[in-house]
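Engineer: Below are the sequence and a predicted model for it; my questions follow.
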Amino acid sequence: MEYRTLGNTDLQLSAITYGAFAIGGTMWGGNEKKDSIEAIHASLDNGVTSLDTAPFYGFGLSEELIAEALKGKDRTKVQILTKFGLVWDGSNAGKGAHFFDIRDNGQNLSVYEYSSKANIIKEVEESLKRLNTDYIDLLQQHWPDVTTPIDETMEAMETLIRQGKIRAAGVSNHNLELLKEASKTLVPASNQVAYSMLNRAIETELVPYSVENNIGIIAYSPIERGLLSGKYFQNETLKSDDHRNGYFGQFDLDKMKTLLKTLAPIAAEKNATLAQLVLRWTTLQKGVTVVLAGARNAEQAISNAQAIDIDLSADELHAINSQLVDFKK
């Protein structure tokens, strides 16, 4: 595994970081607890030291599963990354900006973006309890909140750093304008953003600015929630409540198939899967510090971790990049 320094901090994160969205079950058609915990254990056993989660993932379940998986482990050798700023019914209900509505476990819930100082302090205490830890390595604002001044949000994280409850502060889903505004109060350690072969929008503005200002980029959805693995072109089916039924519809699948045909022989030569090749490509892109890779069982977790071992030459990277067009419909 490769380990990389995150932005302007002393945090060393594994280049492949475990993404714990799916194990929360919400929007992913449920979860299997045993498989989820085994996936985390397999990640740790194969060099992955960083785990990225959020209160929204399973409405607390993802954080609780991480806590259970880490029982008996050396906490100092694991970096826990979590978030704040998405609240739902029963948790500051109706405050902030309405984000979306969702049905989960038979309940209709309204989710809001809310990053007031009071809410951040509240959410961190709740996360610390669910995670069964006394500090968070990286706390990230999950989504921007137009109802709260950015300086209030960043000042709250400064306070948490001074208190020792978090080691570093980051943001997520921030465009260049918001990132600059946040930096006036506290330069974020990182910005977690969507980035993949199919979605390279950050390369134009965010990457140059982040590199120049030593702000780490945490890339999420590198495999586009499984689409770039190729298995959904092989009669793979999704549960009816899996959000990917709609998510995949944004892409031109014919162009996708052409890309995968180009990638397949490169992956085969490396004795790798398409997903592993895609993950490794992502770790090698300019400005990217770490790449999030979700896994719902041990087999997937091991495969993700082993992606870092793939050697891609400059010529091979160029060959791949030459095939990357606009894949959106």
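Structural biologist: Alright, I've got the coordinates. Numbering: from 1, shown residues only.
Engineer: Only C-alpha atoms from now on, for both contacts and neighbour counts.
Structural biologist: Fine.
Engineer: what's the burial count for Leu292?
Structural biologist: 28 (other C-alpha atoms under 10 Å).
Engineer: now do Ile266
Structural biologist: Around Ile266 there are 18 residues (other C-alpha under 10 Å).
Engineer: Also Phe327?
Structural biologist: 16.
Engineer: In this structure it contacts Leu198, no?
Structural biologist: Yes. Counting by C-alpha atoms under 8 Å, Phe327 touches Leu198, with 5.7 Å between them.
Engineer: can you pull the contacts of the residue lying closest to Ser43 once chain neighbours are set aside?
Structural biologist: Distances taken as C-alpha to C-alpha, 6 or more residues apart in numbering place Ala301 nearest to Ser43, at 5.4 Å, with adjacent residues excluded. Ala301 makes contacts with Tyr18, Ala39, Ile40, Ala42, Ser43, Gly294, Ala295, as judged by C-alpha atoms under 8 Å, 6 or more residues apart in numbering.
Engineer: Touching, the third one and Lys71? I think so.
Structural biologist: No. At 11.6 Å, Ile40 and Lys71 do not qualify as touching, with contact defined as C-alpha under 8 Å.
Engineer: Between the two, which is the more surrounded one?
Structural biologist: Per other C-alpha under 10 Å, whichever of Ile40 and Lys71 has more neighbours is Ile40, with 30 against 10.
Engineer: And here is the other one:
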Amino acid sequence: MEYRKLGNTELELSAITHGAFAIGGNMWGGNEKEDSINSIHASLDHGVTSIDTAPFYGFGLSEEMIGEAIKGKDRSKIQLLTKFGLVWDGSNNGKGEFFFDAEDEGKILPVYKYASKANVIKEVEESLKRLGTDYIDLLQLHWPDSTTPVCETMEAMELLIQQGKIRAAGVSNYSVPQMQEGNRTLHLASNQVAYSMLNRSIETDLVPYSVEHNSGIIVYSPMERGLLTGKYFKEGQLRDNDHRNGYFSQFDLNKVKTFLEKIEPVAQEKGATLSQLVLKWTAIQPGITVVLAGARNAQQAIENAKAMAIEISQNELDFIHSELSKLG
């Protein structure tokens, strides 16, 4: 495994970081607790020292399972990354920016973006309890909240750093102008954004800005929620309540299928899976610090961890980029 310094902080994160969205269950067609905890143990056993989660993932369940999984382990060798700013329990009293309606066991829960100082502090205390720890390595604003001044949110995170409750502060889903505004109050350690072979928009402005200002980039959805594993084209069926049924419709699936068929032999020649090739490609792109990879069981976690061992030659990179250009 390769370990990388995050922005201007002292944090070193594993280049492949365990993304714990799916183990929360909501929006992913459910989950199995034992498999989820085993996936975390397998990640840790194979060099993945960093785990990224959020209170919203499973409405607290993801954080709770991580807390259970790391209990008794050397906390100093694990980096916990979590978030704040999505409120679903009504504690915001209607304040904030309405985001969408989520569903939990048949019940509709209105989700708000809410990043007031009081809410940041409240959410961190709840996350610490669920995670079973007394500090968070990287705290991230989950989504921008247009109703709260950016400086108020940044000041709250600065206070938490001073109190020792978080080691570093970052954001997620921020544009360059939003990064610029946030950095006026607090130098942001990182920005967590969507990035994949099929979604490279950040290369235009966010990557150059982050490199220039020494901010890390943590990328999510490198596999486009499983689409780039190729399994969808071989198995095809998703559960009715799986959000990916709608998500995949944004892509030209015939072109994606052809692209994957073209690059899969590159993976096969290395004795690697298509997923591992995609993860390694993502991890070596300019400006990318950490790649989040979800795993719902131990086998998937081990496969993800081993992706960094793959070597991709310049000729192979050129071939992959040539095929990518045909996607339009």
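Structural biologist: Perfect, I can see it now. Only a predicted model underlies this, so the values are computations on that prediction, with no experimental measurement involved.
Engineer: if we can go back for a sec, counting neighbours, which of the contacts of Ala301 of the first structure comes out on top?
Structural biologist: Ile40 leads the contacts of Ala301 of the first structure on contacts (other C-alpha under 10 Å) with 30 neighbours.
Engineer: for the stretch 101-250 of the second structure, what spans make up the helices?
Structural biologist: 117-131, 150-162, 176-183, 206-212, 231-235, 244-247 (DSSP state H, counting those that start in this stretch).
Engineer: Now render these as a markdown table, adding distance to Glu224 of the second structure.
Structural biologist: Below are those laid out as a markdown table (distance: least, C-alpha to C-alpha, whole Å):
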| stretch | distance to Glu224 of the second structure |
| --- | --- |
| helix 117-131 | 27 |
| helix 150-162 | 29 |
| helix 176-183 | 23 |
| helix 206-212 | 19 |
| helix 231-235 | 11 |
| helix 244-247 | 9 |
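Engineer: Tabulate these (TSV), appending distance to Leu253 of the second structure and mean neighbour count.
Structural biologist: Formatted as TSV, these follow (distance: least, C-alpha to C-alpha, whole Å; neighbours: other C-alpha atoms under 10 Å):
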stretch	distance to Leu253 of the second structure	mean neighbour count
helix 117-131	38	18
helix 150-162	39	19
helix 176-183	30	16
helix 206-212	27	17
helix 231-235	9	12
helix 244-247	11	12
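Engineer: what's the closest of the ones you listed to Thr282 of the second structure?
Structural biologist: Smallest distance to Thr282 of the second structure across these (C-alpha to C-alpha): 13.2 Å, for helix 206-212.
Engineer: chain center to that closest one, what's the gap?
Structural biologist: 19 Å (C-alpha atoms, centre = their mean, to the nearest Å).
Engineer: superposed on the first structure, where does it end up, distance-wise?
Structural biologist: Once fitted to the first structure, helix 206-212 of the second structure is off its aligned match by 0.4 Å on average (mean C-alpha distance after the TM-score superposition for the first structure).
Engineer: Could you count how many residues lie near the nearest residue to Leu227 of the first structure once chain neighbours are set aside?
Structural biologist: Nearest residue to Leu227 of the first structure, sequence neighbours excluded (C-alpha to C-alpha, 6+ apart): Phe248, at 7.3 Å. Residues lying near Phe248 of the first structure (other C-alpha under 10 Å) number 15.
Engineer: I figured Phe248 of the first structure was touching Ile223, is that so?
Structural biologist: No. Between Phe248 of the first structure and Ile223 there is no contact under C-alpha under 8 Å: 11.6 Å.
Engineer: shared neighbours of these two, anything?
Structural biologist: With C-alpha under 8 Å, 6+ apart, Phe248 of the first structure and Ile223 have no common neighbours.
Engineer: quick one, strands of the second structure?
Structural biologist: 3-5, 12-14, 16-19, 50-52, 79-84, 86-87, 97-104, 107-113, 136-141, 166-172, 190-194, 216-220, 290-294 (DSSP state E).
Engineer: what does stretch 249-263 of the first structure contact?
Structural biologist: Leu228, Gly230, Leu274, Leu277, Ile320, Gln323, Leu324, Phe327, Lys328, Lys329.
Engineer: swap in stretch 71-80 of the second structure?
Structural biologist: Leu13, Thr49, Ser50, Ile51, Asp52, Thr53, Gly132, Ile136, Asp137, Leu138.
Engineer: Next, the buried residues of it.
Structural biologist: By neighbour count with 16 or more other C-alpha atoms under 10 Å, stretch 71-80 of the second structure contains the buried residues Ile78, Gln79, Leu80.
Engineer: Ok, stretch 78-95 of the first structure next?
Structural biologist: 78-88, 94-95.
Engineer: And stretch 52-72 of the first structure, by the same measure?
Structural biologist: Buried, per 16+ other C-alpha under 10 Å, within stretch 52-72 of the first structure: 52-67, 69-70.
Engineer: quick one: which of the residues you listed sit in helices?
Structural biologist: Leu61, Ser62, Glu63, Glu64, Leu65, Ile66, Ala67, Ala69 (DSSP state H).
Engineer: Chain neighbours aside, what residue packs nearest to the fifth one?
Structural biologist: This means Leu65 of the first structure. Ile37 (6.6 Å).
Engineer: quick one, what contacts the closest residue to Cys151 of the second structure other than its chain neighbours?
Structural biologist: Leaving aside its chain neighbours, Cys151 of the second structure sits nearest to Thr185 (5.9 Å; criterion: C-alpha to C-alpha, 6+ apart). By C-alpha under 8 Å, 6+ apart, the contact set of Thr185 of the second structure is Cys151, Met154, Glu155.
Engineer: ok, so what distance separates the second one from Val290 of the second structure?
Structural biologist: In this structure, Met154 of the second structure and Val290 of the second structure are 22 Å apart, going by C-alpha to C-alpha, to the nearest Å.
Engineer: dump the residue contacts of the residue nearest to the spatial centre of the first structure.
Structural biologist: For the first structure, the residue sitting closest to the mean C-alpha position, by C-alpha atoms, centre = their mean, is Tyr220 at 4.2 Å. Going by C-alpha under 8 Å, 6+ apart, Tyr220 of the first structure touches Gln192, Val193, Ala194, Tyr195, Ser196, Val291, Leu292, Ala293.
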